[in-house]
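# what follows is a predicted structure for the sequence shown.
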Amino acid sequence: MSPLNSIFFRNGTVVHPDYFFISGFAGIPYITYYYVFTCFVYAVTVLGNTFVMFMIYTDHCLHSPKYIAVFNLALCDLCGSTACIPQFIDTLLFKSQLISFEACLTNLYFVFFFIALQSFTLTVLSYDRCVAICFPLRYNEIVTSKLVLVIIAILWIFAGMAIFIGVIFINTLSFCKSNVIHSYFCDHGPTFRLACNDNTPSMVINWSHPLVILWFPVLFITGTYICIGRALMRIAAASERLKAMKTCTSHLILVSVFYLPICITEAMGPSMHHNTRIINMSLTTILPPVLNPIIYTLKTEEFRESIKKLYRRKKIHVTVRNK
């Protein structure tokens, strides 16, 4: 059978290819080392985010609104990496570059779904820090665990519906041109542009999704940090100002690592060379999930104290058992 079912519409029906060909990192030198790096990063990502979720779940001192959001971020990082990295390692490292149409849409859905949730969760964390610094005396009244859980549930539903609409429009397209996707996964833009019928709805989705998933969160986070900066200027004591600033450093690092590569990619749009786009997008997929648990473990005092308590309990347990 031909790689494409047909180059014509069949009685007005939609024509889908049997498979797509993922071009991946073709033409990029020394890319094998990148694969090895990716395998290592994925292993650390799984261990690190699982550890973060375990610590938050088991330590009641971490059952706070902030760490509910951190737990959600770790879960999204773990699931997002699992949706993308094993697939592109299998596709590219083992030269299995063919992916069925249905598997491609599934891959597209879950990769973008968890990218959207990562972005939204970073926004929730910025709101948490803004309230904690601007309204410290009312923080427990304004930001409650119930409120954060409700917000996260709404964001899961919203992200799921938004990405599903994009997948539905891809499913209505007919593909009678090339079936080569110039990306390392079933990326939305390179996929819908292969269609031979009207892809205007997918073009609208391709324009509106970054606006909702990327630029609105960036503007919101920028606004919260403007408010935080103004609040910090009103703190007279330099030591108190520095202490308040330290509570934001972890989040600022995560925001920079997550948004910079994807903002550059979206800002340049189709003018960016596809190999450059692939590298930038892969960094967005690979780096934030592995850095998030490391940053929160090393730079968050509550988390360090929780690890120390776990270590002391383990040490006491071993001592008692040896006696």
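Okay, I see it.
# from here on, contacts and neighbour counts on C-alpha atoms
Fine.
# which parts of this protein are helices?
Here the chain has its helices, by DSSP state H, at 31-58, 65-88, 101-134, 139-142, 145-171, 188-192, 200-210, 216-233, 238-268, 274-299, 301-322.
# so can I have CSV of those showing distance to G24?
Formatted as CSV, the helices of the chain follow (distance: least, C-alpha to C-alpha, whole Å):
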stretch, distance to G24
helix 31-58, 10
helix 65-88, 8
helix 101-134, 14
helix 139-142, 47
helix 145-171, 20
helix 188-192, 12
helix 200-210, 21
helix 216-233, 29
helix 238-268, 17
helix 274-299, 8
helix 301-322, 38
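# which one of those lies nearest to V14?
Nearest to V14 among those is helix 145-171 (8.4 Å), distances taken as C-alpha to C-alpha.
# and that closest one, what does it pack against?
Counting contacts by 3 or more C-alpha pairs under 8 Å, 6 or more residues apart in numbering; DSSP states H and E, helix 145-171 packs against helix 65-88, helix 101-134, helix 200-210.
# which residues are contacting the last one?
The reference is to helix 200-210. Identification of contacts with helix 200-210 by C-alpha atoms under 8 Å, 6 or more residues apart in numbering yields A162, G166, F169, I170, H188, G189, F192, E266.
# here comes the other one, which I'd like you to weigh against the first:
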Amino acid sequence: FRPMGGANESSVSEFLLLGLSRQPQQQRLLFVLFLSMYLATVLGNLLIVLAIGTDSRLHTPMYFFLSNLSFVDVCFSSTTVPKMLANHALGSQAISYSGCLTQMYFLFIFMDMDNFLLAVMAYDRFVAVCHPLHYTARMTRQLCVLLVTGSWIVANADMLLHTLLMARLSFCGDNAIPHFFCDVTALLKLSCSDTRLNEAMILFEAGPIMIIPFLCILVSYILIAWAVWKVPSTRGRWKAFSTCGSHLAVVSLFYGTIIAVYFSPSSSHSAENDITSVVMFAVVTPMLNPFIYSLRNKDMRCALGKVMAMGFLSPQ
């Protein structure tokens, strides 16, 4: 990616990621904290993928989508946290221009994929609760693969468009990004070009890509709640809702933090609040997903126990 500014403009060749703190003692503490969270994210999510892949009882649509979500969460964290840790270890804040756009491209692809997969999982729960007799006929393997493949295609097309639009901008003067990664809004603020086209595309194209899946999730859970309410026994209601509880917790955490960063009024923003919200959806949420799904799910706990037992009992 190369900036396409005028000949009389000095182009920025790299950006500075200011990170989370400039205090040395806080930086050391944050390094240990983020390294621990990253290792927990990678280990937890890869264990879920391995458990689902090796346990034939978990070869169902719900767990197929969960394994894809876990893989995406590993990639999501890996686009930002390793670079931040490397910068701290090397005593540097720099990221190259091409590296910044590449990080932005992959970061928001995986954010889109989280968004799409949560919507697909909500639809899966809707069919399971509201149309249990038709679940197997509706949620076929071909449909599941098509939904995931289509999500990857749309996510890549979306971010390719925004990355190409960003690559046409010029950056001159200030190159400090007040985040630990290359955020779209921060880059637009630093550009010395006309960013109206970029902002229009975010509003009319990227906005619906986030909002439509969220509305699908909302409608799915309204219909699920209505169906559960009509279940005569309290035990039946609890059993029906418990199949959705883990997913609902992840949805609330993911969308709550994204809305706080990207869809709340700019007057309510502060640097500290924005960074906290970004850390929540980019680092904390991918780390918590394995715990949320495994702690509330007996089948997942059994499968994870078998995987861990195999690891301990395997010959050294």
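Nice, I can see it. Everything numeric here is computed off the predicted structure, so don't read it as measured data.
# what's the TM-score for these two chains?
Put the two chains on top of each other and the TM-score (TM-score structural alignment, normalised by the length of the second structure) is 0.90; 311 aligned residues with a C-alpha RMSD of 2.5 Å.
# out of the contacts of helix 200-210 of the first structure, flag the one nearest to F94 of the first structure.
Using C-alpha to C-alpha, H188 comes nearest to F94 of the first structure of the contacts of helix 200-210 of the first structure, at 23.4 Å.
# residue in the second structure paired with the closest one?
By TM-score structural alignment, H188 of the first structure lines up with V184 in the second structure.
# you'd agree that match is up against T102?
No. V184 of the second structure is beyond contact range of T102, at 11.7 Å (criterion: C-alpha atoms under 8 Å).
# my guess is Y293 of the second structure contacts M300. True?
Yes. If you go by C-alpha under 8 Å, Y293 of the second structure and M300 touch, sitting 7.5 Å apart.
# need the residue closest to the centroid of the first structure.
For the first structure, I115 is the residue whose C-alpha lies nearest the centre (C-alpha atoms, centre = their mean; 3.2 Å).
# from Q118 of the first structure, how far out is the closest residue in space to that one that isn't next to it in sequence?
In space, and not counting its chain neighbours, I115 of the first structure is closest to G80: 6.8 Å by C-alpha to C-alpha, 6 or more residues apart in numbering. G80 of the first structure sits 9 Å away from Q118 of the first structure, going by C-alpha to C-alpha, to the nearest Å.
# ditto for P261 of the first structure
To Q118 of the first structure, P261 of the first structure is 14 Å away according to C-alpha to C-alpha.
# what about the residue mapped onto L46 of the second structure from the first structure, how many neighbours?
Here L46 of the second structure is matched to T50 in the first structure, going by TM-score structural alignment. Neighbour count for T50 of the first structure, taken as other C-alpha atoms under 10 Å: 17.
# what's near enough to touch T50 of the first structure?
Residues in contact with T50 of the first structure, defined by C-alpha under 8 Å, 6+ apart, are A74, L75, L78.
# for F220 of the first structure, state which of these is nearest.
Among those, and counting by C-alpha to C-alpha, the member closest to F220 of the first structure is A74, at 21.3 Å.
# from K298 of the second structure, how far off is the counterpart of the closest one in the second structure?
In the second structure, the residue matched to A74 of the first structure (TM-score structural alignment) is S70. Going from S70 of the second structure to K298 of the second structure by C-alpha to C-alpha gives 18 Å.
# of those two, who's got more company?
Shown here are S70 of the second structure and K298; by other C-alpha under 10 Å, S70 has more neighbours (24 against 11).
# look up the closest residue to the more buried one, ignoring the ones flanking it.
Closest residue to S70 of the second structure apart from its sequence neighbours, by C-alpha to C-alpha, 6+ apart: N45 at 4.9 Å.
# neighbours of the one you found, how many?
When neighbours are counted by other C-alpha under 10 Å, N45 of the second structure comes out with 27.
# shouldn't it be in contact with C75?
No. Using C-alpha under 8 Å, N45 of the second structure is not in contact with C75; the gap is 10.2 Å.
# what's the spacing between L62 of the first structure and L214 of the first structure?
L62 of the first structure sits 29 Å away from L214 of the first structure, going by C-alpha to C-alpha.
# quick revisit: do you know which of the helices and strands packed on helix 145-171 of the first structure lies nearest S239 of the first structure?
S239 of the first structure lies closest, by C-alpha to C-alpha, to one member of those: helix 101-134, at 14.3 Å.
# that closest one: how far from the chain's middle?
5 Å (C-alpha atoms, centre = their mean, to the nearest Å).
# for that helix, name the packing helices and strands.
For helix 101-134 of the first structure, the packing partners by 3+ C-alpha pairs under 8 Å, 6+ apart come out as strand 19-22, helix 65-88, helix 139-142, helix 145-171, helix 216-233, helix 238-268.
# average gap between the last one and the second structure?
Comparing helix 238-268 of the first structure with its match in the second structure after superposition yields a mean distance of 1.1 Å (mean C-alpha distance after the TM-score superposition for the first structure).
# in the second structure, point out the residues matching that helix.
Against the second structure, helix 238-268 of the first structure falls on residues 234-264 (TM-score structural alignment).
# report the buried residues of that stretch.
Across stretch 234-264 of the second structure, burial judged by 16 or more other C-alpha atoms under 10 Å covers 237, 240-241, 244-248, 250-251, 253-255, 257-258, 260-261.
# what do you get for stretch 21-41 of the first structure?
For stretch 21-41 of the first structure, burial by neighbour count (16+ other C-alpha under 10 Å) applies to F21, I22, S23, G24, F25, Y35, T38, C39, V41.
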